[in-house]
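Q: Kindly generate the corresponding structure for this input.
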Amino acid sequence: MSELCPRFEKAMQIISKRWVGLILFEMLTGAKRFSEMESNLPISGRLLSDRLKMLEKEGIVERKIYSEFPVRIEYSLSKKGQSLRPVIEDIQKWADDWINPEEVNEHITNSQ
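A: Coordinates of the predicted model:
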């Protein structure tokens, strides 16, 4: 058990970082360009870039550069990132079952 606790804590730090869950959820459908994610997610380009770099460093996201003109860059989940699919889907199911939509609207209103 002493081995599990620090690893569990590290995993929770990664996936609970603000916006990471939404980014991972967005990427479950396949490779995405930065501009596509930026338009689909309610976060700034700077923050999205920061989170993608962090996820790439953790080995969860892969960045592929295509030598086209103009250069095309796509982000996708690595094997490590894909292994989060059941976790993300289970959190979505839990949220659908247990999170009241009014609580979400109240939280959004209070955090602005």
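Q: Every contact and neighbour count from this point should use C-alpha atoms.
A: Noted.
Q: need the helices for the chain, in chain order.
A: Under the criterion DSSP state H, the chain carries helices at the ranges 4-16, 20-27, 34-40, 45-57, 79-82, 85-98, 101-111.
Q: how about those, which one is nearest E68?
A: E68 sits nearest to helix 34-40 of all the helices of the chain, at 15.8 Å, using CA to CA.
Q: Buried residues in the closest one, which are they?
A: Of the residues in helix 34-40, F34, M37, E38 count as buried by neighbour count, 16 or more other CA atoms under 10 Å.
Q: Proceed likewise with the subsequent sequence, for comparison:
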Amino acid sequence: MDSTITPRPCSIASSLHVLGERWTLLAVREMSYGVHRFERIAGYTGASRNILTDRLRTLEQAGVVERRQYSEHPPRFEYHLTEAGTELAPVLLALSEWGDKWANDPPITSFDHDCGHPLKIDHTCRHCHREITRDSLTPRRR
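A: Purely as a prediction, here's the structure:
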């Protein structure tokens, strides 16, 4: 191996540092569906209590989730997505679409848009409106 090759600084790697653990995006999925209480998030994801506690703590420290107390005796909290967490919606939809195409036969979940048609994610440049492909991208370091 060439000793001059070092890990590439990358926003994907930074994102995975926060979101890359197995149960993390499933917890975000549940909160995006309106599930906010710990027991229900655990139940719908299948995560164990200790793992879910760790994932929610990481998400809270990263500013993706906020805890809101709903009971004083005993103290109980709900988990809600922050603006950063809400902005993960397109990521979740893209993963769902990919999973329907490549990981599940037949697809498990589908979404309808409020226009009445099945949702199809459109990967286009907002500036020129052309399709985004690997060949149309050039990485540029800031």
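Q: before we move on, the earlier item: now, of the helices of structure 1, which is deepest in the fold?
A: helix 20-27 (a mean of 18; mean count of other CA atoms under 10 Å).
Q: corresponding residues in structure 2 for it?
A: Using TM-score structural alignment, the residues of structure 2 aligned to helix 20-27 of structure 1 are 24-31.
Q: Quick one: closest of the helices of structure 1 to R72 of structure 1.
A: helix 34-40 (9.5 Å).
Q: Which secondary structure elements does that closest one sit against?
A: strand 72-77 (3 or more CA pairs under 8 Å, 6 or more residues apart in numbering; DSSP states H and E).
Q: The strand it packs on against structure 2, how far on average?
A: With mean CA distance after the TM-score superposition for structure 1, strand 72-77 of structure 1 departs from structure 2 by a mean of 1.1 Å once superposed.
Q: quick one on the thing from earlier: and which of the buried residues of helix 34-40 of structure 1 is nearest K64 of structure 1?
A: Looking across the buried residues of helix 34-40 of structure 1 and measuring by CA to CA, the closest to K64 of structure 1 is F34, at 11.4 Å.
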